[in-house]
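A.B. asks: the following comprises the amino acid sequence and a computationally predicted model.
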Amino acid sequence: MNTNQEFEDLFAKLANGSITKPELSRLLILLDTQNLDNDLIQKIKLELKQPTLLEDTERVKDIASKARNNIMARTSPTIKGKSRSIYRPAVWWAASLILVGGLAIQYFKTTNQNTPATTNQQATVQDIAPGGNNAVLTLSNGETIVLDSTQQQLVSQEGALKYDGGKNVLSLEDSVYNLTLATPRKCQYQVLLPDGTHVWLNAESKISYPSRFDDNNRTVSVEGEVYFEVAKRQGSKFIVQLGNGHQVEVLGTHFNINSYSDFPSIKTTLLEGSVKVVSTDKTTVTLKPNEQATQRKNRSTITVGTVNTDNIIAWKNNKFNFEGLRFEEIMSQIERWYDVKVEYQNEVPDIEFYGEIGRQNSLLYVLKVFENSGVKLQLKGNKLLVY
């Protein structure tokens, strides 16, 4: 386990009151591995270590409030007409660590004093685990295979389908099969196509491809969000069909396509190489690295802009990145990854978020980010209510 992951795991224990004293000591040590100013690290350590805090709950609250205001002042510029909250990963961890520090200290205080448990039990909200590796493979004859959730990649080779560890999935005959790999909600998967192209599928996505490509043409079709690292093959185009006449043509490149059915636009983002985006009326635009083409599904026009590609492919690296996204777009990611239904009780909040948080965290853990910004959320079963 890397130090960042260990830090997050220990922090989660701190937040829910299950951390032990040795784990708290380890957490304090791991603070040095975070990307924070040294002065800030020392302040956090000092505040969590002060023995006087054990007897002074009000002082804990005062320190937490001042520390949070100090951190947010460093990171939150004012934007005219909007409230904008910035949550850079390490800074958010630090602010949250100070905010829940009082809870952890209070936990140790009551534990040491052997305080009896209260008889007024509050209703607990059932948490929802994050998604993971899973997918369903459908053959041209309609046969379906649920892939091994302990694996993360399907390898398509002539004559066979295997997991990347070598375990056989299916033996194919010499004839060409049409294959469809689909990820339900709460699922992601990878596939190595017959030509060596590496593909990542986000939740609720799909790719259809042949078990063997022609020498001069490689064509696949996708739905949802898919990231490609296309293998170069001289003289052989790689074509991604997006439905309704939209498609992307490449020779060898790295790019991301977002074409979820409930989004009004198709977004193609180029990281490396070159791609040609083709609209319904055959209008074409060639992208350069760090450019994104946006196509309205009911129009033929294509607009191009420069983007931060790290934000676009954060999902591929098992992270949420909220930079520049509308609140509805963020909630769509939450819906797909945790398989919940978001319901707005009032108007959609007009708030923008920045920063990243790992997708390996539970839903309630992720929701703390939004609650700290003033958005009220309530989880009822598989419904997420936004007030």
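C.D. replies: Thanks, I have it. Please read these numbers as outputs of a predicted model, since none were measured by experiment. Residues are numbered from 1 along each chain as shown.
A.B. asks: only C-alpha atoms from now on, for both contacts and neighbour counts.
C.D. replies: Will do.
A.B. asks: and Asp195, that one's in a strand?
C.D. replies: No: when the secondary structure is assigned by DSSP: H, G, I helix; E, B strand; the rest coil, Asp195 falls in coil instead of a strand.
A.B. asks: quick one: the closest residue to it other than its chain neighbours from Asp214, how far?
C.D. replies: In this structure, Asp195 finds its nearest non-sequential neighbour in Ala231, 6.7 Å apart by Cα to Cα, 6 or more residues apart in numbering. Between Ala231 and Asp214 the distance, using Cα to Cα, to the nearest Å, works out to 14 Å.
A.B. asks: which one's more surrounded, these two?
C.D. replies: Neighbour tally, Ala231 and Asp214, criterion other Cα atoms under 10 Å: the higher count belongs to Ala231, 17 against 10.
A.B. asks: right, and that one touches Gly196 too?
C.D. replies: Yes: under the criterion of Cα atoms under 8 Å, Ala231 lies in contact with Gly196, with a separation of 5.6 Å.
A.B. asks: try it against this one:
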Amino acid sequence: MDHSFTSAEDFLHNDSFLRYCMGLDEKEVLWWDNWIQEHPEHRAHVDQAREIFHAINGQQGQLHAAVGHFRVLLKEHAAQTATQEPATQTPPVPGQQRRLHWWHAAAAAALLITAAGGWYQYSRYRSQQQIAAGTHLSEIQPGSSRAMLTLADGTSVPLDSTGAGRFQEKDGTRINKGQGTLTYDNDNNNHGEETVLFNTLSTPRGGEYQLVLPDGSKVWLNAASSLRFPTRFTGKDRTVYLTGEAYFEIAPNAGQAFYVQLNNGQQIAVLGTSFNIMDYEDENATQTTLVTGKVKVTLPGGQQTLLAPAQQATITKGSDRIAVTDADIDKTIAWKTGTFEFEEDELPAIMRQLARWYDVRVVYAGTIPTQHYSGSIRKQATLSQALRILQTAGIHYSVTNKTITIQTSSN
């Protein structure tokens, strides 16, 4: 074979090299192993290309047809690269955005930083067994489907993603437990009992869970969140109480308006719609994002606004003003579909999301970085995989037990 390679990208455009990366043909693997041995000057580019390949392709052992699929991914990435400014290896000035590209590979956290005509990734850091002297990075696993259901009498029922079961509240409400989902029997809405019991579904840090309410409405509860709700919806409305973050798909019922009540007195009125609410105590604002339908946001002081689809209402804590902007729906509800999405976000905002999912504590040694970051990372990644992005962004960290210390360059 006659090859001329001057960069990792050249290798990635070669079908034979791609099949070598997949390990599909023993003869081809042997040929490339020999070629690499005979051309040590290309070793760095080969290693870099293989890292990138496995980050994008995600798995080894694909069929030959996967070569074509990989080339499509590569072409899409190259087109995206051409529209971006060249990356530099010098730290950005304060306030500057640093664009990062995280690929959803099997490792779930392999980072690619693109630059005009070249590829850079984190392989230069692989040899680092310790991030800081004397610090060992434990393999902290990602969150999972787990929660606690508190019944009306205070009984706590632990929930996880395994097995199925059925139990009953004192008012006769039948509750079905599936894999990561709790479903309330909607037949109970027709019962005429005067007393309505309330249950609370709570997720810990590192947990999430799905819930089907008695009216058929669906709720996805994010980590460190809780939803208090009645076992039956009676009367003129359907009201639930949220802390943390949840995504709702509300079953239409013109005769019963649906309300979400927040701890700060804010109320979301709903009419057959899907939307996301984020109201964590450690965030400086509450955000309601409408996907479909209509919602009305009302503050304790009476201020109101009606949202249209793809709009977001943001209320800064301590403020009586509702700011309405166009929403990035994909980013807002990415957590529901297994991904963290960031777009021009500051590091503390990113770390708060990771801290809730991995159930860790984050502290900063020195000045908190002011750069902005964009990218995505799969929630299936282990903590060590997820944190590799910090290294490539010029941020140093150490992990002790379940505490992450961010160390800025000034320290």
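C.D. replies: Yep, it's here. Since the model is a prediction, treat every value here as computed from it, not as a measurement.
A.B. asks: aligned to the residue nearest to Asp195 of structure 1, what sits in structure 2?
C.D. replies: Ala231 of structure 1 maps onto Ala251 in structure 2 when the alignment is built from TM-score structural alignment.
A.B. asks: cool, and Leu179 of structure 1?
C.D. replies: Residue correspondence to structure 2 (TM-score structural alignment): Leu179 of structure 1 is matched to Asn199.
A.B. asks: list the buried ones in the top helix by length along structure 1?
C.D. replies: Within structure 1, and with DSSP state H defining each element, the longest helix by residue count is helix 89-112. Buried residues in helix 89-112 of structure 1, counting neighbours by 16 or more other Cα atoms under 10 Å, are found at 90-108.
A.B. asks: quick check: what element follows it along the chain?
C.D. replies: Once helix 89-112 of structure 1 ends, the next helix or strand along the chain (criterion: DSSP states H and E) is strand 132-133.
A.B. asks: which part of structure 2 lines up with whatever helix or strand comes next after that following strand?
C.D. replies: Elements were assigned by DSSP H and E; along the chain past strand 132-133 of structure 1, the next helix or strand is strand 136-138. Correspondence between strand 136-138 of structure 1 and structure 2 is established over residues 148-150, with TM-score structural alignment as the criterion.
A.B. asks: ok, now stretch 311-331 of structure 1?
C.D. replies: The counterpart of stretch 311-331 of structure 1 in structure 2, using TM-score structural alignment, spans residues 331-351.
A.B. asks: what about that stretch, distance to the chain center?
C.D. replies: Stretch 331-351 of structure 2 has its average C-alpha position 6 Å from the chain's average C-alpha position, going by Cα atoms, centre = their mean, to the nearest Å.
A.B. asks: buried ones in the longest helix seen in structure 2?
C.D. replies: When structure 2 is parsed with DSSP H, its longest helix is helix 65-82. Using 16+ other Cα under 10 Å as the burial criterion, the residues of helix 65-82 of structure 2 that qualify are Ala66, Val67, Phe70, Arg71, Leu74, Ala78, Thr81.
A.B. asks: now swap in stretch 222-240 of structure 2 and tell me
C.D. replies: Neighbour counts using 16+ other Cα under 10 Å place 222-234, 238-240 of stretch 222-240 of structure 2 among the buried residues.
A.B. asks: chain center to it, what's the gap?
C.D. replies: Relative to its parent chain, stretch 222-240 of structure 2 has a centroid offset of 25 Å by Cα atoms, centre = their mean.
A.B. asks: how long is that stretch from one end to the other?
C.D. replies: One end of stretch 222-240 of structure 2 to the other measures 16 Å (Cα to Cα).
A.B. asks: nearest to Val297 of structure 2, of the buried residues of helix 65-82 of structure 2?
C.D. replies: If you rank the buried residues of helix 65-82 of structure 2 by distance to Val297 of structure 2 using Cα to Cα, Thr81 comes first, at 39.9 Å.
A.B. asks: once you drop chain neighbours, what's closest to the closest one?
C.D. replies: Nearest one to Thr81 of structure 2, counting by Cα to Cα, 6+ apart, is Thr114 at 6.1 Å.
A.B. asks: tell me if I'm right that that neighbour and Thr83 touch.
C.D. replies: No: at 10.7 Å, Thr114 of structure 2 does not count as touching Thr83 under the criterion of Cα under 8 Å.
A.B. asks: ok, these two, which is more surrounded?
C.D. replies: Legend: neighbour count by other Cα under 10 Å for Thr114 of structure 2 and Thr83, higher for Thr114 (23 against 9).
A.B. asks: so that one, which of the three states?
C.D. replies: Reduced to three states with three-state DSSP, the structure at Thr114 of structure 2 is strand.
A.B. asks: next: Phe258 of structure 2.
C.D. replies: strand.
A.B. asks: what sits against it?
C.D. replies: Taking Cα atoms under 8 Å, 6 or more residues apart in numbering as the criterion, Phe258 of structure 2 is in contact with Asp237, Arg238, Thr239, Ile250, Ala269, Val270, Leu271.
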